[in-house]
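>>> what shape does this take:
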Amino acid sequence: MTTTAGTRPPRSSTGAAHAAKRRGPRTEALWGYAFIAPTGLGLAVFYLWPVLQTVYFSFTEWGAFGGHTWVGLENYTRLFADPEVGRAVLNTLMYTVLGLLGIPVAIVFAALINRPGLRGVSVYRTAFFLPVVTMPVAVAMLWRWLYNGDYGLVNQVLSVAGIDGPNWIADPGTAMYALVVVGIWSSVGYNLIIFLAGMQGIPKELYEAASMDGAGRVRQFFKITLPMLSPTAFFISIVSVIGSLQLFDLVFVMTGSGQSARANPAYSRLQTVVQLFYERAFVTNDRGYAAAIVIALLVLIAALTVAQFRLQRKWVHYV
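Coordinates of the predicted model:
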């Protein structure tokens, strides 16, 4: 085959295909990295770097006018000897455990809404989900008014039945339970939507076969619905535990901060780990100790999450 001067002979189709194959994976990888670069950069700057900074600061002591010095494990030694930290951890764990009662509540409501032929399902979904999209500060202020011992609506309703209700947030005997009710009320809508989606994904043939065998709705619920919802319940439990361990806004708004909060008789029953971190970091300016507290909370969250995953594996084998 002859070629004219100054022109390049055409390459074979086989060579072009090999060149395209060599360029293809590399080009796709570069485009992939380019697309995830903004997200990866944001995660590194706003999440990973602050975590590394906090770990470093947990080994330092801060002065009243800024600046810090390396003190090693002194903050962690102080943390394990501080009774206020232990009390805050117990309060947080108690709130977390009691808050898990919202999971069966959400399952029951989801089962009621999922009944065939029920009208206005979208209305019920919206009504239950409204507290989830409401600002936590607004929720806390609303319930603070409802729980007021002098003019709160809860005590007004109880007075009709001749019951003299306490000051729910100021009474150490009722403060934690009142707070748990608010937490469940504000999160049950999210859990309900997730459980409702899980129920609608269960094959209808299972219920039809159970009906033919004579199983009623209650038996179908315990023998079909609950076992099939175990992965969904596991996801909800993980999210609920992590969210409960980071509780701050409800307690902060309902009890206040600083001296006003400590004047509350129920303060020692409501103080959480994150609230203690806030006070040490931004009220007393003990930032090194505050960093140690929040790192300990991070370890606690990781440990409980690992424990939940192991329990889930045992539950799957049991079922």
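
>>> rest of the way, CA atoms for contacts and neighbours
Noted.

>>> in which helix or strand does the residue minimising distance to the centre of the chain reside?
For the chain, residue 243 is the residue whose C-alpha lies nearest the centre (CA atoms, centre = their mean; 2.7 Å). Assigned by DSSP states H and E, residue 243 belongs to helix 230-245.

>>> which elements pack onto that helix?
helix 83-99, helix 102-113, helix 175-200, helix 287-318 (3 or more CA pairs under 8 Å, 6 or more residues apart in numbering; DSSP states H and E).

>>> Proceed likewise with the subsequent sequence, for comparison:
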Amino acid sequence: MNKRKYKNYLWGYFFVAPTIIGLLILNIYPIFKTLLLSFSASTGFEEYVFSGLNNFTRVLKDREVWIGLRNTLIFSAVSVPGGIFISLLLAWLMSKEIRGRSVYRVIYFTPMVAAPAAVTMVWAWLYNSEFGFLNYVIKSLGGATHSWLHDPKYALMSVIIIAIWGGLGQQIIILIVAITNVPRVYYEAAEIDGAGGFVKLFKITVPLISPSVFFLTITGFIGSLTQFDLIYMLYNANTSKAMDSVRTIMYQYYRQAFVVQDKPYASAISIVALCLILIFTGLQFVAQKKIVHYE
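You can find the predicted model right below:
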């Protein structure tokens, strides 16, 4: 190796070193540390001893973990397909030549640039049982008001609505780009055969933008299976009657790690959550071979 080539290699390593170091410290090390802790038990004062599969056995017997898993699956099963469906319809409408199209796009993208804490506070006010806007409208129409966030019957769906609304902006932008890239010739051929708007949407548009829909499905399920911030900001675990209806598996991880201070058990819960994400992602990649159409 000549001197010039050696110097180029050194410069290459120099520029990638910060990224590699950051990856090792912030990603790789925590993964191995979590895996190691999940097979350990605390003896106090940040000292741990090997405990085998005891933490995972405890996870299988823990009622709160199973409740969190149930709520997480319901949250994912409703919020991801529901959000993508609504985003698809809105993206389809905004991809047409309508007046104020740019304004609508900005409005729907606003949730993506707003601070999550501020958004949550606004929704908490909308849902407030005493002076919230939603109950005010219902009461004005003669309906019965509800404690939307703290009634176990409505709590999870109320959180799902917030999550769907918060994800619309990114999903709409991605779908608009995908829709505008569909060749016009397919629509013209369908119009000759007498196809209407919804027929063209579901028979032409959806199949041709299925790679984008698949991407949103993958990222949506990963995000929903790790849902934590909404629950944390909306609920007080010590006072809310609806905690069993809304706690997710990642909220249970947070509680064990930072409230109970049982980090080995919390690590086992996080490993279970990781396995759940890998299973769902794997199933989606298997299914995409039949339902996703690449040009």
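
>>> after superposition, what is the TM-score?
Superposed pair, TM-score by TM-score structural alignment, normalised by the length of structure 2: 0.93. Supporting alignment: 293 aligned residues with a CA RMSD of 2.0 Å.

>>> the residue nearest to the centre of structure 1 maps to what in structure 2?
The alignment partner of residue 243 of structure 1 in structure 2, by TM-score structural alignment, is residue 223.

>>> how about residue 87 of structure 2: what's its closest non-neighbour residue?
Sequence neighbours aside, residue 172 is the residue nearest to residue 87 of structure 2 in space, at 5.1 Å (criterion: CA to CA, 6 or more residues apart in numbering).

>>> any idea how far residue 178 of structure 2 is from the one you found?
According to CA to CA, to the nearest Å, residue 172 of structure 2 and residue 178 of structure 2 sit 10 Å apart.

>>> between the two, tell me which one has more neighbours.
residue 172 (25 against 20; other CA atoms under 10 Å).

>>> that one pairs with which position in structure 1?
Match for residue 172 of structure 2 (TM-score structural alignment): residue 192.

>>> dump the residue contacts of its match.
Each residue near residue 192 of structure 1 by CA atoms under 8 Å, 6 or more residues apart in numbering is listed here: 106, 107, 109, 110, 128.

>>> quickly check the residues you listed for the two that are furthest apart.
Spanning the widest gap among the contacts of residue 192 of structure 1 are 107 and 128, at 12.7 Å by CA to CA.

>>> who has more neighbours out of the two?
residue 107 (23 against 20).

>>> list the residues that contact the more buried one.
Contacts for residue 107 of structure 1 (CA under 8 Å, 6+ apart) come out as 191, 192, 195.

>>> kindly report the same for residue 258 of structure 1.
Applying CA under 8 Å, 6+ apart, the residues near residue 258 of structure 1 are 279, 283.

>>> any idea how far residue 252 of structure 1 is from it?
Distance from residue 258 of structure 1 to residue 252 of structure 1, by CA to CA: 10 Å.

>>> and if you look at residue 86 of structure 1?
The spacing between residue 86 of structure 1 and residue 252 of structure 1, counted by CA to CA, is 19 Å.

>>> dump the helices and strands packed on helix 230-245 of structure 1 to TSV, plus distance to residue 149 of structure 1.
Below are those laid out as TSV (distance: least, CA to CA, whole Å):
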stretch	distance to residue 149 of structure 1
helix 83-99	22
helix 102-113	25
helix 175-200	12
helix 287-318	33
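
>>> picking up where we left off before, more crowded one of residue 86 and residue 252 of structure 1?
A direct count of neighbours by other CA under 10 Å for residue 86 of structure 1 and residue 252 places residue 252 higher, at 20 against 15.

>>> any idea what that one aligns with in structure 2?
With TM-score structural alignment as the criterion, the equivalent of residue 252 of structure 1 in structure 2 is residue 232.

>>> residues contacting the residue nearest to its match when sequence neighbours are not counted?
Leaving aside its chain neighbours, residue 232 of structure 2 sits nearest to residue 251 (7.3 Å; criterion: CA to CA, 6+ apart). By CA under 8 Å, 6+ apart, residue 251 of structure 2 lies in contact with 68, 227, 228, 231, 232.

>>> which position in structure 1 pairs with residue 251 of structure 2?
Counting by TM-score structural alignment, residue 251 of structure 2 corresponds to residue 275 in structure 1.

>>> off-centre distance for the host helix or strand of its match?
Per DSSP H and E: residue 275 of structure 1 is located in helix 273-278. Chain-centre distance of helix 273-278 of structure 1: 16 Å, with CA atoms, centre = their mean, to the nearest Å.

>>> that helix against structure 2, how far on average?
Helix 273-278 of structure 1 differs from its equivalent in structure 2 by a mean of 0.9 Å after superposition (mean CA distance after the TM-score superposition for structure 1).

>>> next, the residue lying closest to residue 240 of structure 2 once chain neighbours are set aside: secondary structure please.
Nearest residue to residue 240 of structure 2, sequence neighbours excluded (CA to CA, 6+ apart): residue 150, at 6.1 Å. At residue 150 of structure 2 the chain is in coil, as set by DSSP: H, G, I helix; E, B strand; the rest coil.

>>> alignment lookup: residue 150 of structure 2 to structure 1.
Checking TM-score structural alignment: residue 150 of structure 2 goes with residue 170.

>>> what sits against that match?
Here residue 170 of structure 1 is in contact with 264, 265, 266, 267 (CA under 8 Å, 6+ apart).

>>> looking at this, the second one is in a helix?
No. Counting by three-state DSSP, one finds residue 265 of structure 1 to be coil, located in no helix.

>>> compared with structure 2, how much does stretch 102-109 of structure 1 deviate?
Averaged out, stretch 102-109 of structure 1 is 0.3 Å away (mean CA distance after the TM-score superposition for structure 1).

>>> in structure 2, what stretch matches that stretch?
Counting by TM-score structural alignment, stretch 102-109 of structure 1 pairs with residues 83-90 of structure 2.

>>> circling back: isn't there a helix covering the match of residue 252 of structure 1?
Yes. Under three-state DSSP, residue 232 of structure 2 sits within a helix.

>>> gap between it and residue 254 of structure 2?
Counting by CA to CA - residue 232 of structure 2 and residue 254 of structure 2 are separated by 9 Å.

>>> what of residue 67 of structure 2?
15 Å.

>>> and if you look at residue 104 of structure 2?
Residue 104 of structure 2 is 37 Å from residue 254 of structure 2, by CA to CA.

>>> neighbour-wise, which of those two wins?
residue 254 (20 against 13).

>>> with structure 1 overlaid, report how far the strand or helix carrying residue 12 of structure 2 is off on average.
When elements are defined using DSSP H and E, residue 12 of structure 2 is found to belong to helix 3-23. Here the mean offset of helix 3-23 of structure 2 against structure 1 after fitting is 4.4 Å, by mean CA distance after the TM-score superposition for structure 1.

>>> give the aligned range of the helix or strand following that helix in structure 1.
As assigned by DSSP H and E, the chain's next helix or strand after helix 3-23 of structure 2 is helix 29-38. Counting by TM-score structural alignment, helix 29-38 of structure 2 pairs with residues 49-58 of structure 1.
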